[in-house]
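J.: I would like to see how this sequence folds:
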Amino acid sequence: MAFEWGRYPEMVKSEEVADMSHLQAAIKAEQVSLLFKAMASSSIATTINASILTLMLWDVIRHDYLIAWLAVLLFITLGRLLHSHYFQRDQAKVQNSQRWEISFLAGTTLAALSWGCASLLLFADQSVVHQVFLAFVVGGMCAGAITSLSPQKLPILIYLSLSLLPLSLRFVMEATPMAYAMGFMLFLFWIILVISSLRIHHQITQNISLRLESQHQKDELEKSEGRFRELFENNKCVELVIDPDTGAIIAANRAAELFYGYSQDQLMSMSISAINSLSSEEIAVEMQHAKSEGRSHFIFKHRLASGEVKDVEVYSGPLHWNGEQVLYSIIHDITARIKAEDQLRKLSQAIEQAGESIIITDREGIIEYVNPAFSIITGHTAEEVMGESPRLLKSGRQSSEFYDELWQTILSGEVWKRSLIERRKDGSLYPASMSIAPIFNEAHEITHFVGIQQDMSDHEELENKFRQAQKMEAIGTLVGGIAHDFNNMLGGMTGNLYLAKKRMVDFPDVVHRLEVVESLSYRASDMIKQLLMFARKGVLEMRPFGLTSFIKEVSKINEVSIPENISFKTRFCLEELVVNGDATQLHQALINLLNNARDAVASVAEPQVSLSLDEFEADAEFSHLHPSMSGTRFARLTVSDNGCGISKEQQEHIFEPFYTSKEVGTGTGLGLAMVYGAIESHGGIVEVESTPGEGSSFYIYLPLLEEKQSVISPEDCDAIISGQGETILVVDDNADIRMSTKEVLESIGYNVLEASDGLEAVEIFSTSHRVISCVLMDVVMPRLGGVKAVERMCGIDPDVKVIFTTGYDKEDALKGEMPSSDYLILSKPCHIEMLSRVIREQLDA
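T.: Next up is the predicted model:
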């Protein structure tokens, strides 16, 4: 029959009622037993008092009345004595108490009626003394009956009423003052006896109840102790009884012997500190907590007889044991559970703290769990996606066949791995690498699926940067390969142009044309340098300088290149922003941005270009978007225009070399690529914001230094410094460069010797080193290169002064032949003014 929880209170109540009925029956049985036990003494008292009363009334009452009354009373008394004897033999069983109670009540009623008849048959009408003696005897019998009949209310009330009230009424019937007084006194005596009997009855009943309850509790306690002992000994759980004051083990069951490996006697002679890995002081504190604070649950480490340590879970509580309060402990071995929980905790923490998005669905694809990384990557909180389908991440970039393949794979029990495009909560798309695996139950049935997704945005950005780096490397290789010959040709051109200008000084128009060609030559050289810089093959001259002052000067210089119909606005911060950089490269980057802005507004009705510089404090979003940037303080240079703008598709390619959106012949595609390379080489970044038809804004962020101000070095003097007749050895394998260099140097006051390679240079130096003041040495030459040649010259004259020249990329092509840092290296083509100054500095050093 199933248990009916709703009826539990009624069942408890029924059990309580049954217990109460049983107790009432037991009390009534005790009451009946007390009544029968007192019957012998009351019968003796009745016989004696009845006999004395008969003798005292023998002379005033008819003898036949006396004899008849006495005979009836003694007969009733004898019957009650026999009744009591049979009751004792029957042992007053509880189930027979009601029968004995009724029979006792009948005998008591008959005895009371006998004494009540005495007031009628034995009342002496003529003798007041005998009347008073009768009242004394009947009253004495009633007073004596209180102790023997009070265990129950009804017998004492019947006895008192039937014995005493008829006599009181008989006195009243005499109608004399004395009789009235006697009748009233007897009635008052009856009231007092009734009250006393009721009080005695209450006390007797209470005493019986307390004794029975005490006995019942004692019996139940003995049963409980018996059951506890049986449970304690036979329980499969480890159980210990411990003295909370000393820690001594008072009792231990069989399971404790098997678990700890000690015998019963050994355990009983031990303290809990011999088992617990805690110190005695720590154990005392724990037991005090269990005793005073009611703590009942503990996790300990217990040491076995073998020395092995087990993790145990202890449930402990106070218990009365042989009259003393002890601690009763149930102990469970949880070593395996602790290991499993530790593994589960590690697994849970690994999933919660994983950088990849982890999602668990049921077999139908309904989401049941997502880790925090899922919310970080997708923008959806766990509460939002619970009970939903992963379809909320679909971007629409994958076909239905793509997802059909996914489901076919995972439903067949295999792992599915692919790359896809997903959609965040804000609608933005991101590339992801996805792996979905089925989860099987014990029956090898698929119950769930677990998906691990990695946001590939950073990886894709790294790939883009890698491809960009490959492009740069290709360009650098190309430029590095042609730089030498190109620079040699430009070097020859600039030298001859200088000589031609000197000879055509009387023809200013020709000089102007030659200057234009010379300017174009140096611009061609600058283009090579830009390409090398973009490919990170150029040499940056990094030094701290004040960017604010520098940009102000640059803006003034470049303002003249912006047509008057374009509104050019500038805004610079008041504080000097100090950066570490190459001023020439930053100048070139700014020129390229301003030129692009000027071209972008060419077809705008009200063209506007603005240039601003301010300090920028990086926030969390900026740091997240640019994790490679260190520090938080940056100089922000902004070039904006209201021109044609740049589309999203074009923005992805504008920093690529040779990419241009301009018409053929109006752009090389190197301007923004050079800007990108130059700023990255400075540890900065370039950002663009643009809307087609509304304009563009380019933002350059450069890390700030702590210095608050720095002075920009003044431009080097453009004047040519003449020689004083010193001899210069010019070494170059290019005859044109040798010739033009010789003529230039001779034109400014030097004597020149020539050598076509290193071997020839060493031979000339060995014979003429005393007159040679300086050697202008090419680095790369056939037969013997410049570095090796100088080493041999130093063997001849350790104090030889050398200036190296090269048309190669110094950082790449000359890695194996670079001179030491003690020597100065000039790149071809070199300005005549710079060459004259460097030679003079070397000679004067």
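J.: hey, let's count contacts and neighbours off CA atoms from now on
T.: Noted.
J.: grab the longest helix from the protein for me.
T.: For the chain, the helix reaching the highest residue count under DSSP state H is reported as helix 177-234.
J.: now do it: which elements does it pack against?
T.: In terms of contact count using 3 or more CA pairs under 8 Å, 6 or more residues apart in numbering; DSSP states H and E, helix 177-234 is assigned the packing partners helix 8-37, helix 128-149, helix 153-174, helix 254-260.
J.: would you do the same for the sequence below? I want to compare the two.
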Amino acid sequence: MTPAPSVPSPVSGALRLALIYLVVASVWIAFSDTLLVWAMGREPPLAANVAKGIGFVIFTAFLLFDLIRRELRRREELSNQYRLYLDHSPDVMYRYRLDPEPAFEYVSPSVTEVTGYTPEQHYDDPHLGMKVVHPDDRPLLEQMVSGRGRPEGPVELRWVRADGSVLWVEQNNRIRIDDRGHRIMEGSARDITERRRTEDEKRRLRQAVEEVAESILITDPEGIILYANQGASNLTGYPRDELVGRNARILRSDHHPESLFRQMWTLLARGRSWRGRLRNRRKDGTIYTQDTTITPVLDDSDEIRSYVAVGRDVSIEEALRSQLEYAQRVELVGQMAAGAAHDFKNLLGIIRLNAELAGAQGVVTGTPALRQALDEVMTATHRGERLVTRLLSMGAAAELTVEAIEARQFMDSVTASIRTILPPTVELVVRIEPATPALMADRGAVEQILLNLAANGGHAMPEGGRLEIRVEPAHGDDDAPMQPGDTPLWTRITVTDSGLGMAPEVLSRIWEPFFTTRSGKGGTGLGLPMVRLLTERLGGRILLDSSPGRGCEAELILPAASPHDPPFLPQPGAGGGADAGPCEGDGDPAFGNVSNNPASETGTARDVLVVDDDDGLRRVLQRSLERMGHQVTALRRATEALERMEEGWVPDLIVSDIVMPGMNGSVFYERTQQLGIQTPFVFVSGMSVAETPAHPLIGGSVLFLEKPFSVSQFMETINLALEDDPKTVLQGAQSGRSPGP
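T.: All right, here's what the predicted structure looks like:
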């Protein structure tokens, strides 16, 4: 705005005239006196001096007239200019006489546009200037007018327009004393409503930026941090004054390749925003993950002035997502295991039954080499059965048998298995504390856990080393020290190797299904997830600690058996235990009681139908039944059997699979009942009795046998189904298990 022209005060004008008169008069007197003396050659007479004085007065009168005329004209021009400035200023200009009687001496026309009141209304009402002030702000103006407050300087007040709307003004007042000793207040008022609105918006924006949880950084084009909000300080761990002035590279971690940042800067240099997920490093060295958006800020010439980076901490979301992915992978493993269980059990059943039948023949013919070879086959079959059971446990598809297990005998039996999977260059040391209680767990599950941990330790020691297993009592899972007389509540098994160890980024992912550092070398990524899942299903926990060059230590804590739970002591030849022989049975210790013609136990040979879509299992079941002396019809599909039955054929016994293409075993049974055929049924399946769709049918003349099973179990089930006493049949079927050993 153009500054207002200055108007000289009366004192300054009078002083100027007096000085001019003094100079001119002095010069005239000196000049005229000198001239008279020189012209007359003597002192001038009185008449000459009088004439000289009159001439001086006339001269000075004309001179004063001209000076005063010029001064008044200049003052008038300046006054007009000042008045023109005041009248056209957007600010409200005013002069207000405070005493003796308050009154407006001048109000600029802009007051009408600002307040809605005209200057004439202000002249008519000397109190209108106070009335337009907002009631809450009047005390401040009253203090200024009365002299109790600050009389001069800018002050922000609210005015109320004639239409009732409110505006903000900045008033600058100056109080002076006029020539009569009266107080005059001169000032201006500027409408700052828009400025206040902008300032309020900026204040709200700054407050929002400060209080928002997201991290907000503003950097210059070189990446130097110019501003950091409190969210950035909370997220990074750096105080704000430590962030400002430093390059944003201090937050980088080693989790991203340089190519990522090159692509980022290439995009930003083009004036485009970049969005992505970054893993940054806090001041304390910990890593956090944030969703980041970086936006360039351009000036009027489209040059990059700064960058604004907004980051949202997604570490918790990422952890939850990882847990969800872990759960989904575990579920996938369970689904895969359950889906493959039927085929696995069929294969194991074929191997086992054929080996037992061949073993029985080997015993008869007395071929030791054949017997030894078949013995190895049976041993491998039992190991395969346990492996399938453990694999099914990944998906909770197999139930665990929890019982008290004597620690020392269990470790003696499992140590032999561990030695077979370790390289010969690895020393195995097993230490068992004398007071170690029995474990309350599933024997096969704990064995599988230790075998997996030992196998991992062996892989970590390619050049040889030491694997130590310590078994000891624990008072609790909080590592509280044992006191004399305390009853152990837990059993701690620690597996330590002297191998290569694991880096932190590997250690953080060891429980993920399918994650392996031995890709292409036989690693599947299922071992440790299986270990963890089995441990949790047993009610225990497992901790694993490792660092590069320091080996690995796995701490397994399992519930201990109470003194009232008798420990499970495996007996030689007992089925299912690790110390049992390779095959089960009541006859030959290796191959069971496989009779050539036991049909006499049921009185006579019977006509038996076998229905199974697996060719190998169907054939071995047929041979087993034929060795028992029965007449066997073996078919691949249930529909074929129904066609024969509809033609009038009724077998004495039906042995059927449950899961088959076309028509499953349950539907097959119901169709036979619709035909009025009351033939006993023996269902065989790779699923447990609780999982099979034929579960509601089990009972009475319907028996169930879970694969894989031995020849002796199969024979006893067949004999039981062919007995005349239905009570015996019902008792064998209600258990949901095979009646054999």
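J.: got a TM-score for the pair?
T.: TM-score for the superposed chains, counting by TM-score structural alignment, normalised by the length of structure 2: 0.52, backed by 518 aligned residues with a CA RMSD of 6.3 Å.
J.: gap between the longest helix of structure 1 and the chain center?
T.: Offset of helix 177-234 of structure 1 from its chain centre (CA atoms, centre = their mean, to the nearest Å): 67 Å.
J.: thinking again about what came up before, most packed of the helices and strands packed on helix 177-234 of structure 1?
T.: Comparing those by mean neighbour count (mean count of other CA atoms under 10 Å), helix 153-174 ranks first with a mean of 21.
J.: what range in structure 2 matches that helix?
T.: Using TM-score structural alignment, none of the residues of structure 2 align to helix 153-174 of structure 1.
J.: now stretch 27-46 of structure 1
T.: Per TM-score structural alignment, stretch 27-46 of structure 1 has no counterpart in structure 2.
J.: any idea whether the closest residue to Ile685 of structure 1 other than its chain neighbours is helix, strand or coil?
T.: Nearest residue to Ile685 of structure 1, sequence neighbours excluded (CA to CA, 6 or more residues apart in numbering): Tyr701, at 5.5 Å. Using DSSP: H, G, I helix; E, B strand; the rest coil, the structure places Tyr701 of structure 1 in strand.
J.: Tyr701 of structure 1 contacts Phe634, doesn't it?
T.: Yes. Look at Tyr701 of structure 1 against Phe634 with CA atoms under 8 Å: they come within range, at 5.9 Å.
J.: now the helices and strands packed on helix 177-234 of structure 1 in TSV, with distance to Glu368 of structure 1?
T.: Supplementary listing: these in TSV, determined by distance: least, CA to CA, whole Å:
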stretch	distance to Glu368 of structure 1
helix 8-37	39
helix 128-149	80
helix 153-174	75
helix 254-260	42
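J.: quick check: which of the ones you listed is nearest to Leu776 of structure 1?
T.: Nearest to Leu776 of structure 1, of all those, is helix 254-260, at 94.2 Å by CA to CA.
J.: tell me what whatever helix or strand Val682 of structure 2 lives in is packed against?
T.: For Val682 of structure 2, the host element (DSSP states H and E) is strand 681-685. When contacts are defined as 3+ CA pairs under 8 Å, 6+ apart, strand 681-685 of structure 2 sits against strand 653-657, strand 702-706, helix 711-722.
J.: related to what we said a few turns ago, quick one, which of the helices and strands packed on helix 177-234 of structure 1 gets closest to Glu473 of structure 1.
T.: So among these, helix 254-260 is nearest, using CA to CA, at 73.0 Å.
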